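[1] Below are the sequence and a predicted model; questions follow.
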Amino acid sequence: MNEDNTTQIYTNKTILTNDAANESTGKMKIFEGIFKWISLSIFGGIVILNIIVIGLLMKQKKKSRMGFFVANLAYADLCVGIFHVLPETIHVWFEVDWNEFTCHIFYGYLAPFSFYVSTYAIVVLSIDRMNVVVKPLSPVTRLRIYKYGLALSAWILGSLLAIQYSVHTTYYPPQNFDEDVCLHEFPYDPEIRYFDVCVLIIIPIIFIITCYIMIYMAIHRRHTCKFMTSNSNSDGMHERVNFYAKMRTVKQLFVVSVVYVICWIPLFSASLLCYYNELQFGITYRVLVGQAPLNSLTNPIVFLLFNHNIFCKCRKSSNKNAIVLKTNSSSTNVKIVNATQL
C-alpha cells in the first residue's frame, strides 16, 4: 500500500503519514480532545434540527412543493449526520476500532452517498424554485410524478456516484498495522479528486447559477411588462403577496447555496493541497476537512430562520392562513402565502 498516493477525501484517523509524524504530539492530543466533542455536537445538531424541520413540515395541514423539497433536503442532511458524522465521531475521534462491516458499508458507501444526495437535493430544490417563478402556471410541474421524480433523481444519482467509493474501499485489520485501517485506495488518485470537485462543486454551482439567471430574467420581464399591477383590487393584492412569498423562498435558497459553497470549498482545497504536498496532514488539514458536514447543520437553521413564524402557534390567524382586507367597495378574503406554501 502506497501511503503517499492514497486518496483521502474524507477524514480518517487511521492514515499515518510522515507529515503527521512531524506534528506536535501535544497539540494533536489537545486538538483531538476538543474536536471529538465538537464532532459529537455537530452530529447532535444535524439530527435534532433536521428532525424538527421534518416534524414541522409534516404537521402543516396544507402541503406545498417548497415544503416537500425542503423535507427532501432535510432527509438527505439527516443521512449525512447518521451515515458520515456519527461513524466518524465513533471511529475517528473516540477511537473505537473499525470492523469490516462498518468500514465497507458506512465509510465505503453510505458516507459518500449521503454527501452526494445532500448536494443534489439542493440542486433539485433550485430547479423547482426556477419552475415556480418561470412557469408558475405549468400543469406539468403540478403533477405528482414531477415532484417525486425530481426529488428521487438526487437519491438515484447519489447511489450511483457512491459505488466507485465502495469498490475502492479497503479494510486492514490491526495485525497489518499498529491499529486498524479503513481507507479509499484509488489507482487513479488525482482523477478522483478532480472528479469530486466537478461533481460536488462545479456542476452544482453551474445548475444553481443557471436557475438564478432564469429566475432573474423572468422577474425582470414581468416587471417590464407591468406584471405587478398597482391596482387595489383583491386579484392584484393576491398577485403581490404570491410574488413576495416566491422571492422569499428564492432568497432562502440563495443563502443555502452560498453556505454550501463556503462549507465544501475548504475540503477540496485541503485535499488538493495535501496531494501536491502544499499542506501537511495535521491540525489545519483536519479543520478544513471537518467543515463539510456543517452544511447539513446550517441548512435547517436557514430554513427555521426564514420560516420562524411556523413556531407561533398562539397566532390563530397564522394557522388559518387568512386575513381580511377591506377595499373601498367591499371586504375580501385573501390568503396569506407563506414561504413554505409554494
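    That came in fine, so what should we check first? Numbering: from 1, shown residues only.
[2] going forward, measure contacts and count neighbours with C-alpha atoms only.
    Noted.
[3] What is the longest helix seen in the chain packed up against?
    Secondary structure of the chain per DSSP state H: the longest helix is helix 234-275. On a contact count with 3 or more C-alpha pairs under 8 Å, 6 or more residues apart in numbering; DSSP states H and E, helix 234-275 meets helix 111-134, helix 189-197, helix 283-289, helix 294-306, strand 331-335.
[4] Pull the distance from that helix to the chain's centre.
    Chain-centre distance of helix 234-275: 11 Å, with C-alpha atoms, centre = their mean, to the nearest Å.
[5] alright, now check it against this:
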Amino acid sequence: MGSRSNSSEKATTEEGDVYGRFALVKAGILGLVFLLATCGNIFFLCILWKRRKRNTKTQLFLLHLCLADLVVAFFQVLPQFLMEITHRFRGTDFLCRLVKYLQVVGMFASTYMIVAMTIDRYHAVCRPMVSFLKGSFRRYLSIGAAWLISLAFSAAQISIFSLQEVQENQYECWATFIEPWGSRIYITWITMSVFVIPAVIVLYCQIRICTTIYFNMKRKALQAVRAGTKGVSKGVSSAMLKTVKMTFVIIMTYTVCWSPFFVVQLWSAWSPSSTPTQGLSKPSVCHHYAAGQPQQLHQPVDLSLLQLKKNLMHHCRRSISKGHLRYTPHAWRTPH
C-alpha cells in the first residue's frame, strides 16, 4: 500500500515537472515572439516616418498594418506570456473579457488590413480611372471598414469567455459554450472569417492584378513592334510593379504562416477521435490563438528587406548615372 502511494506521488511530481518545463518553454517562445514582433513593427514604423514626405498610397495601409500587429503583440501575445509566467489569470471578470476581446481584434485587424490593401491595389491596376477619381476616399473607407469589421467580429469573445473558478479560490479565464457543438462551430467560424474568406478575396484580386499587368504589357509590346520603335514601353509603371510585388510577398507570408495553424485547429476540432464536447477543451480555446501569430514577425521583416533592396537598387542606379559603372548585356564593366 505504501509503495503504491509513493509511486502515485512520484508520478504526480514527474507530471508537475514536465508541465512546469513545458510552461517555461511556452513562456520563452511567447516572450521571443513579443520582442521580435514589437521591435520589427516599431522599426518599420520608423522607416515609414522617415519617408513621410514621400507619402505613397500604400504607406497608409502599411501604417495601419503595423498598428494592427502591435495590437496583437501587446494585447494577445503579452497577456498570454504573463499567464504562462503566473500559471493563472490575475484579474477581474471584466479584465478577462476585455483581454480576450482585444486578442481577437488584433488578429482580425491584421488580416483585413491585408485584404483592404490588396483590394486597393486591385482598383489601382484593374480600374485605374475609378481609383484616380475616388482613390483617397476609398482608401480611408476600406481602412475604417477593416477596423470596424474587426471590432464587430470579435464581439463574440465577450460572451464566450468569463472568469471561472476551476478549483477552490483559483480562477481562470475560460470559454463556455452553450451547446456541445459550440467549440466546433466557433473554430470553424474563426477559420472561415480569419483565413478562408480573406484568402479567397486576396487570391482573386491577385490573379486579376497579374493577368491585367500581363495583358497590358503584351498589348504595349505589340504596339511598339507595329510602330517600329526599338524600345518596348511597359504598360505598367515600375512603382506599381514594386507595390504589387510587395503585396504579393505579404500575402504569401500570410498564407504560409496561417495555413498550418488553421489546419491543425480544424483537425483537432473535427477529427473522428474527438467527440463534440471534446473538440477543444476550455484551456485550449483560451490559449490557442497566441500560437498562431507568426505573420506578425514576418511582415515587418519582409517589408524591411524589400525597403533595403529598394535602397540598394537606388544607389546602383545613381552609380551608373554618374559613370562609375556601365551595364552591358554581358557583364558589369568599368568605363574605359
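    Perfect, I can see it now. Bear in mind that the values here come from a model prediction, so they are computed numbers and not experimental data.
[6] Got a TM-score for the pair?
    Remark: TM-score between the superposed chains equals 0.75 [TM-score structural alignment, normalised by the length of structure 2]; 293 aligned residues with a C-alpha RMSD of 3.5 Å.
[7] Residue 87 of structure 1 maps to what in structure 2?
    Superposed on structure 2 with TM-score structural alignment, residue 87 of structure 1 falls opposite residue 79.
[8] what about its match, distance to residue 72 of structure 2?
    Going from residue 79 of structure 2 to residue 72 of structure 2 by C-alpha to C-alpha, to the nearest Å gives 10 Å.
[9] Could you do residue 229 of structure 2 as well?
    Applying C-alpha to C-alpha to residue 229 of structure 2 and residue 72 of structure 2 gives a distance of 53 Å.
[10] So for the two, which sits in the more crowded spot?
    Legend: neighbour count by other C-alpha atoms under 10 Å for residue 229 of structure 2 and residue 72, higher for residue 72 (27 against 11).
[11] isn't that one right next to residue 108, touching?
    No - the criterion here is C-alpha atoms under 8 Å, and residue 72 of structure 2 misses it with residue 108 at 9.5 Å.
[12] Longest helix in structure 2, please.
    helix 2-50.
[13] In three-state terms, label residue 324 of structure 1 for me.
    strand (DSSP: H, G, I helix; E, B strand; the rest coil).
[14] What's the separation between it and residue 73 of structure 1?
    Residue 324 of structure 1 is 35 Å from residue 73 of structure 1, by C-alpha to C-alpha.
[15] can you check residue 25 of structure 1 too?
    40 Å.
[16] Which of the two has more residues huddled nearby?
    The neighbour comparison of residue 25 of structure 1 against residue 73 (other C-alpha under 10 Å) goes to residue 73, with 28 against 11.
[17] Give me the nearest residue to the more buried one, chain neighbours excluded.
    residue 121 (5.2 Å; C-alpha to C-alpha, 6 or more residues apart in numbering).
[18] Whatever residue of structure 2 lines up with the one you found: what's it in contact with?
    Here residue 121 of structure 1 is matched to residue 113 in structure 2, going by TM-score structural alignment. By C-alpha atoms under 8 Å, 6 or more residues apart in numbering, the contact set of residue 113 of structure 2 is 61, 64, 65, 143, 146, 147.
[19] Tell me the one among these nearest to residue 38 of structure 2.
    residue 65 (12.8 Å; C-alpha to C-alpha).
[20] Enumerate every residue touching the spatially most central residue of structure 2.
    Structure 2 has residue 295 as the residue nearest its centroid, 4.3 Å off, counting by C-alpha atoms, centre = their mean. Residues near residue 295 of structure 2 by C-alpha under 8 Å, 6+ apart: 253, 254, 257, 258.
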